[in-house]
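Participant: The following block contains a protein sequence and its predicted model.
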Amino acid sequence: MNYLQFIFIIITACCNAQQINIKVVDYVTNQPLKQADLYFMHSTKYFSTNNEGKVNIDLSGIDKQDEMFVAMKDYQNASISLSNIQSELTIKLEKVEEIKLSEAFLTNLRVEDILKNVIRNYNANYNVDKYYFLVDLVQDFKMDTLYYNSINLNLQLKFDKGKVKAKSSGIVKDRLVKGNAPVQLSFVTSDYFKNLYILDAIKSTYNQVLRNQYKLSELKKTVYADKEMFEIFLDNGINDRTYFLIDRKTFSVVEYQLNLNNIVQTNKNTLLERFGIISIKYRPYENSWVLKESEVSFKMNLKDVNRPDLPIDFMHKISTWNFSEKPFQFFNKTIDLDSNFHDIF
């Protein structure tokens, strides 16, 4: 029996609705699927489900003849014509139990071969300099129970020949500051923004693989957005673990995650022990892949001989909610990415 890729249940009928509520669940278990991606054939808007598998979608500005896709790794894609969409629906995704990827093709490839092809096809796969991106930025900074600083704002990002330019509307969506910082630390984000399209990280990993610096490497297969994918798992046996999700056909990196556990020297010449992740995700658009979201999340300990260890939590997340080949209106305040966002606004 061939299962449908999705089943939608109409709760209320409203053909001209601009706001629709969607829940995405597993076809068999009916369990909600969090972080499922919803995007369109032609529109630059996209959305992701929350922890309950739910999302509210604003269809304003999207052509009624467009098509919406629902995608999640290890699941078959669902597609819905907007001309038939209703204001409330549940989408069931069927998990892929058997992925038809040639075992011989997989066996004959090595991790270094795949990464080499990623580098070779990089410019063709990513129109890095083509778009202006609108991103929602959230940054939380906590020092033990003594200090908490949180900020949420929108930025416009433009990649230009290895450099990143950022602009703001000057409006802060949310801001909360509690207590006083016992020490002053500066986290420069310019390098982070520069590497959102991760060519340097790919090259570095490739060179480490060639030098046999990873003690364990594993190559698997899966699907995402109805495309066959390679999954690469790398572990150096000491501190770092690296993960890639790569489009088999185009050799585009779709997801990247680096798990770090190391000690670095701060700008105050004290040691900072950190454990956490850096992750970046992309989604398909026309014939390339565009930035979806990225997160840096660290739990750290500041080791200073003059005081007890100071626990520090740091989270920095951006989510793209629109992009365009032209600049966005009202985003005209230039932001210095070498500065601290908490000091700028």
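Facilitator: Great, that's in hand. Numbering: from 1, shown residues only.
Participant: hey, let's count contacts and neighbours off CA atoms from now on
Facilitator: Will do.
Participant: Return the distance of Glu228 relative to Glu103.
Facilitator: 13 Å (Cα to Cα, to the nearest Å).
Participant: putting a second one here so we can go through both:
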Amino acid sequence: MIEILHPDEDAARIAELRSRDFTWVDGWDTALAELRVLREFDSAATVFAGAGAVSFDEHHLDAASRYVVYPWRRTVVRLPDADLFYRLRTTRNRYLITDDEQRRWESAPVAVAGLSVGGSVLYTCALTGARTLRIADPDVLGPSNLNRLSGSVCDLGVAKSTLAARRVLELDPYVSLDVHPEGYTAENADRFLGGAAVVLEEMDDLRRKIELRVAARERRVPVVMVTDDGDGVIVDVERFDLDADYPLLHGRAEELSELSPEEFDDPSRRVELAGAIVGDDITARMRYSLGEVGRSIPSWPQLGTAATVAGAVGGMLARRIAVGDDLPSGRAYLRLGELIGVLQ
């Protein structure tokens, strides 16, 4: 989707782009001042991507640069190289995330299936420094997605996987991205799940939800799901990496794994099956809304507030699992509406 060009090795390509109608952005205009400050704080023992050898004249700056081509924006950005850019971009994480945790998070393979609410989770993972990402979603952006998905009317009809990839690459072009525009399937399970530190499952397709968990359990990969509940969220953590026999969705979905595709796809059973997964402990408005699916609303009711909270919660849990924190399996509820009752 992008090109990352070396100033010497790709000089001809850079010269060609300069002759074309591209906008040029020099990231050093702001990065240089930040680099000077960071070098004052960094000790000689700190690995700073060779920054100690970078002087501030133009020749040395260009040697430590890469030129990133964003074709959908017709823009070329000159940035510090991958290691130096990461150090600059994550500097305000320091101590809130230890240096060891940051390194582990950077290299941890994180898989996100479903990119509406999952898009918010994905972006939070990238914001905090995840750099090895796998994404899957078969859908395109429609107007009804714009109540919870950060997007633009200019992108209607564009694949959600493409939009998610662009958003992440504009944040950090050095991210490793494995994109599955076909969505999660049995055919790509090995590539999508294999070796993942954690899977964030946010798909609407109930059959795929169960199939992914069966496959993740077989591969000893932990699964995190954050589900909308009005303005709040329901949080599910399944540590299949710690317990290969842990029951699907804490025992709520074992029987569902035996259903046929036809039973899953039966519209008359959709609310029943969703209820089996979500449970009864939901807000009154969510319970009523679920009953209206297929009657007055076409699909699962969702709010942008919940999608935003889901991004923060899912991203935090994924990071904590990836860096080795002691996080058990289980379900929890985060209900923003309850704040109203405690406000004075």
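Facilitator: Thanks, I have the structure now. On a predicted model such as this, the values are computed, not experimentally measured, just so you know.
Participant: Put one on top of the other, what's the TM-score?
Facilitator: TM-score for the superposed chains, counting by TM-score structural alignment, normalised by the length of structure 2: 0.29, backed by 169 aligned residues with a Cα RMSD of 6.7 Å.
Participant: Look at Glu228 and Glu103 of structure 1 and report which has more neighbours.
Facilitator: Remark: of Glu228 of structure 1 and Glu103, Glu228 carries more neighbours, 18 against 9, as counted by other Cα atoms under 10 Å.
Participant: I figured the more buried one hits Lys221, correct?
Facilitator: Yes. Under the criterion of Cα atoms under 8 Å, Glu228 of structure 1 makes contact with Lys221 at 7.3 Å.
Participant: OK, contacts around Phe133 of structure 1?
Facilitator: Contacts for Phe133 of structure 1 were tallied using Cα atoms under 8 Å, 6 or more residues apart in numbering; they are 155-158, 320-324.
Participant: Please apply the same query to Leu115 of structure 1.
Facilitator: Counted by Cα under 8 Å, 6+ apart, Leu115 of structure 1 has contacts 202-203, 206.
Participant: Could you do Ala189 of structure 2 as well?
Facilitator: 212, 215.
Participant: Three-state assignment for Arg270 of structure 2, please.
Facilitator: helix (DSSP: H, G, I helix; E, B strand; the rest coil).
Participant: ok, it - contacts?
Facilitator: If you count contacts by Cα under 8 Å, 6+ apart, then Arg270 of structure 2 has Phe264 around it.
Participant: and Thr225 of structure 2, what helix or strand is that in?
Facilitator: Quick fix: residue 225 of structure 2 reads Met, not Thr. Taking DSSP states H and E as the criterion, Met225 of structure 2 maps to strand 223-229.
Participant: ah, wrong one, I meant Phe133 of structure 1
Facilitator: Secondary structure (DSSP H and E) places Phe133 of structure 1 in strand 132-143.
Participant: so after that strand, what's the next helix or strand?
Facilitator: strand 147-160.
Participant: now the strands: where do they sit in structure 2?
Facilitator: 3-5, 23-26, 65-70, 75-80, 109-113, 132-136, 176-180, 198-201, 223-229, 232-238, 330-334 (DSSP state E).
Participant: Which elements pack onto the shortest one?
Facilitator: Yep, that's strand 3-5 of structure 2 we're talking about. Helices and strands touching strand 3-5 of structure 2, as assessed by 3 or more Cα pairs under 8 Å, 6 or more residues apart in numbering; DSSP states H and E, comprise strand 65-70.
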